[in-house]
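>>> no sequence on hand, only this structure:
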């Protein structure tokens, strides 16, 4: 769905030079939707707090429902009652929302700030712009952490993705996300499917069954998680030996909480987090959102987020500005999923595949879980 002339006019008004006339047309309340935890805290510190310092009359509240964004935006649209102003989603969900007309298309060069190096936004974000409706913020990965004090005597620390499926060498509970994404890919990799063939295989009913059969070999030893905070807590409590979660969550457990946990970067799955703007916002709310987005996605702000969490900024111009953690004083570069030392064997998430197959494979996966 292309932007209407009205929306374009409103957006242009918003990204103007901050005149009193533009300000008078902006709403003073804004609801942002994200994931909670360390990631949302990094957004609060890098984006919201400095924005509110410049706009003291603006009230911003958080809703931690990003994992349900597609379903909830569908329901809001059906009811003609959009209560969210700006929603953080992963790339595949952004593609689905865009295809369904639930997310607004973005004129990147017009609506977003140029890079500090003079580059236009479209060039600065480059390949991260995987959808016309999506404004990327960070590159993160889903990977595994494990308890260093639970490694069996005489065994090496787990270092390869297929160690997750090796209950003989590495007994103990695992935690996996309660959805097919990533789990199905890892299962096929560890069942002998070549990396470049994974999505071709997963597109077939037989390939889906193969992945579920491999997951079935550890199913009885899995605790399924839904919230990003679950695996870090399970690891901290010693309830699981190893578990998948977002690399920033593991950074928090290891570096901030000083838990006996280590990272296993092998076959980490790169993904993007970023903003979508729901279609159908009233003009005053859209104006406020666009003003905030232009500020919150500029070069400095994306670099600033990396002071609080180990996610790589989505703008090329931000990378050289990534420095030390704001509180710990440690260099953040080596903790990024994109660091060469961590990225020796990555798995590239296929956004288009999951945008096309998500609903059907979700249903099959949840039916398998219930068996």
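Now that the structure is in, tell me what you want to look at. What you see is a predicted model, and the numbers here were worked out from it, not measured in a lab.
>>> drop to CA atoms for contacts and neighbour counts, all remaining ones
OK.
>>> list the contacts of the nearest residue to residue 63 once chain neighbours are set aside.
Excluding its sequence neighbours, the residue lying closest to residue 63 (Cα to Cα, 6 or more residues apart in numbering) is residue 33, at 4.6 Å. By Cα atoms under 8 Å, 6 or more residues apart in numbering, the contact set of residue 33 is 62-66, 84, 86-88.
>>> in helices, which of the residues you listed appear?
Residues of the contacts of residue 33 located in helices (DSSP state H): none.
>>> which of those residues are buried? Put it as a ChimeraX command.
Selection of buried members from the contacts of residue 33 for ChimeraX, criterion 16 or more other Cα atoms under 10 Å:
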select :62,64,65,66,84,86,87,88
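>>> so which of the contacts of residue 33 belong to strands?
Counted as lying in strands by DSSP state E, out of the contacts of residue 33, are 62-63, 86-88.
>>> relative to residue 320, which of those residues is nearest.
Nearest to residue 320 among these: residue 88, at 24.4 Å, using Cα to Cα.
>>> checking the residue nearest the centre of the chain next. Helix, strand or coil?
Centre of the chain computed as the mean C-alpha position; nearest residue by Cα atoms, centre = their mean is residue 273, 3.5 Å away. Secondary structure for residue 273, judged by DSSP: H, G, I helix; E, B strand; the rest coil, is strand.
>>> now it: how far from residue 214?
29 Å (Cα to Cα, to the nearest Å).
>>> do residue 76 as well
Taking Cα to Cα as the measure, residue 76 falls 38 Å from residue 214.
>>> more crowded one of those two?
Set residue 76 next to residue 214 and count neighbours by other Cα atoms under 10 Å: residue 214 wins out with 19 against 16.
>>> contacting residues for the closest residue in space to the more buried one that isn't next to it in sequence?
Leaving aside its chain neighbours, residue 214 sits nearest to residue 187 (5.6 Å; criterion: Cα to Cα, 6+ apart). Residues counted as contacts of residue 187 (Cα under 8 Å, 6+ apart) are 211-212, 214-215.
>>> which one of those has the most neighbours?
When neighbours are counted by other Cα under 10 Å, residue 211 leads the contacts of residue 187 with 25 neighbours.
>>> which element is that residue on?
Per DSSP states H and E, residue 211 falls inside helix 205-216.
>>> and the contacts of the helix or strand following that helix?
Using DSSP H and E, the next helix or strand after helix 205-216 towards the C-terminus is strand 222-225. Strand 222-225 has contacts (Cα under 8 Å, 6+ apart) with 173-178, 231.
>>> included below, for side-by-side comparison, is a second structure:
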């Protein structure tokens, strides 16, 4: 047995035997994420060190979310994904539909260190992310809030928003003056939903809809949009590569992504070993220092370079006025609101 710096035990020899015993299978352990700079960071912090430690090749795939493929694999009994990154809402839906393996917290070596808020029946928190307002201050100076996102006269040009009701309706209400602590109370009423769509009507001709997390920063860099909603880590990665984008932490929208295991994988033990590795303190430290997303392992927080801390969505100064995405609200209301949203977009 070897011991990591975080004091957690792993079994490289046992794991190598697991891999070897599965050699008759035609595929290697497959991990699926959301691509782009986020998955690049995962490769650096997780996938390559894991493969090096265990001598076990990993196959990477990427997707843009949703549970349709998960359903198709489950129904056909040809599960080729072993570890899957999911947002909290889709994980909850997939778990309720029996598409994910129950998470075995008893065998999770880092269980005591994981934030209780991200311990789920079918997954463990991978990281905390934030959706922020991003722009190039050299081209769009003076932007200070989501309300400014709606000011076409002062800052003409296209705006980027995700083509999804979830978080887009929240942004519209924040721009319309609804306080974060009153937002879901408002959105839970017909009048509140109507108010959000009426607000979106004001800028509809100026919206460019994105579907993958890589698009917003690409569009900013190309000048396709003057400002956009974007994931904080993607903006930080672009700045690390030489951009000088600004992201506003004011009224950031935050949640967590999770590591899950598709139901029916024939590599269950290996999948659990990979997740244990990725949720260790040392691995999460590497991840946060590669791309600044919040960690879910309490022990990792103390290991992160202090210079990185202010760039994390979970930094105290960045949480002032932040909005936590209400997953139960969306589990109960997403079908109806997404259908209305799609009709509205098509009009």
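Arrived safely. Bear in mind the structure is a predicted one, so any value in this text is a computation, not a measurement.
>>> whereabouts in structure 2 does the helix holding residue 211 of structure 1 align?
Mapped onto structure 2 using TM-score structural alignment, helix 205-216 of structure 1 spans residues 190-201.
>>> returning to what we had before: for the contacts of residue 33 of structure 1, which ones persist in structure 2?
With both residues aligned by TM-score structural alignment, their matches' Cα atoms under 8 Å, the contacts of the contacts of residue 33 of structure 1 that structure 2 also has are 62-65, 84, 86-88.
>>> hey, where'd the helices end up in the stretch 251-371 of structure 1?
With helices called from DSSP state H, counting those that start in this stretch, the stretch 251-371 of structure 1 shows them at 283-296, 299-305, 351-370.
>>> now, of the ones you listed, which is deepest in the fold?
helix 299-305 (a mean of 24; mean count of other Cα atoms under 10 Å).
>>> gap between it and the chain center?
The chain centre lies 16 Å from the centre of helix 299-305 of structure 1; the measure is Cα atoms, centre = their mean, to the nearest Å.
>>> mean shift of it relative to structure 2?
Once fitted to structure 2, helix 299-305 of structure 1 is off its aligned match by 1.1 Å on average (mean Cα distance after the TM-score superposition for structure 1).
>>> picking up where we left off before, I'd like the distance between the counterpart of the residue nearest to residue 214 of structure 1 in structure 2 and residue 106 of structure 2.
In structure 2, the residue paired with residue 187 of structure 1 is residue 172, using TM-score structural alignment. Counting by Cα to Cα, the gap from residue 172 of structure 2 to residue 106 of structure 2 is 42 Å.
>>> what's the burial count for the residue lying closest to residue 239 of structure 2 once chain neighbours are set aside?
With sequence-adjacent residues excluded and distances taken as Cα to Cα, 6+ apart, residue 239 of structure 2 is closest to residue 245, at 6.4 Å. Neighbourhood size, residue 245 of structure 2 [other Cα under 10 Å]: 19.
>>> what sits against the equivalent of residue 245 of structure 2 over in structure 1?
Matched by TM-score structural alignment, residue 245 of structure 2 corresponds to residue 261 in structure 1. Taking Cα under 8 Å, 6+ apart, we find residue 261 of structure 1 in contact with 145-148, 235-236, 253-254.
>>> name the member of the residues you listed with the most neighbours.
Neighbour counts for the contacts of residue 261 of structure 1 (other Cα under 10 Å) peak at residue 145, which has 30 neighbours.
>>> what's the closest non-adjacent residue to that one?
Distances taken as Cα to Cα, 6+ apart put residue 263 closest to residue 145 of structure 1, at 4.6 Å, once the chain neighbours are dropped.
>>> nearest to residue 70 of structure 1, out of the helices of the stretch 251-371 of structure 1?
Here helix 351-370 is closest among the helices of the stretch 251-371 of structure 1 (Cα to Cα), at 11.0 Å.
>>> whereabouts in structure 2 does that closest one align?
Mapped onto structure 2 using TM-score structural alignment, helix 351-370 of structure 1 covers residues 327-346.
>>> how much does that stretch stray from structure 1?
Looks like 1.2 Å for stretch 327-346 of structure 2 (mean Cα distance after the TM-score superposition for structure 1).
>>> how far off centre is stretch 141-157 of structure 1?
Its chain's C-alpha centre and that of stretch 141-157 of structure 1 lie 24 Å apart, by Cα atoms, centre = their mean.
>>> residue 283 of structure 2 pairs with which position in structure 1?
Under TM-score structural alignment, residue 283 of structure 2 pairs with residue 301 in structure 1.
>>> dump the residue contacts of that match.
When contacts are counted by Cα under 8 Å, 6+ apart, residue 301 of structure 1 touches 46-47, 295.
>>> between those, which sits nearest residue 14 of structure 1?
Proximity of the contacts of residue 301 of structure 1 to residue 14 of structure 1 (Cα to Cα) peaks at residue 295, which lies at 11.3 Å.
>>> return the residues in contact with that closest one.
Neighbours of residue 295 of structure 1 in contact, by Cα under 8 Å, 6+ apart: 47, 51, 113, 301.
>>> any idea how far it lies from residue 88 of structure 1?
Residue 295 of structure 1 sits 16 Å away from residue 88 of structure 1, going by Cα to Cα.
>>> kindly report the same for residue 206 of structure 1.
Going from residue 206 of structure 1 to residue 88 of structure 1 by Cα to Cα gives 34 Å.
>>> which parts of the stretch 101-250 of structure 2 are helices?
For the stretch 101-250 of structure 2, the helices defined by DSSP H, counting those that start in this stretch cover 146-149, 165-175, 183-187, 190-201, 215-222, 232-240.
>>> now the second one against helix 190-201, angle please.
This points to helix 165-175 of structure 2. 80 degrees (axes from the mean of the first three to the mean of the last three Cα atoms, to 10 degrees).
>>> leaving out the residues flanking it, which one is nearest to residue 185 of structure 1?
residue 198 (6.5 Å).
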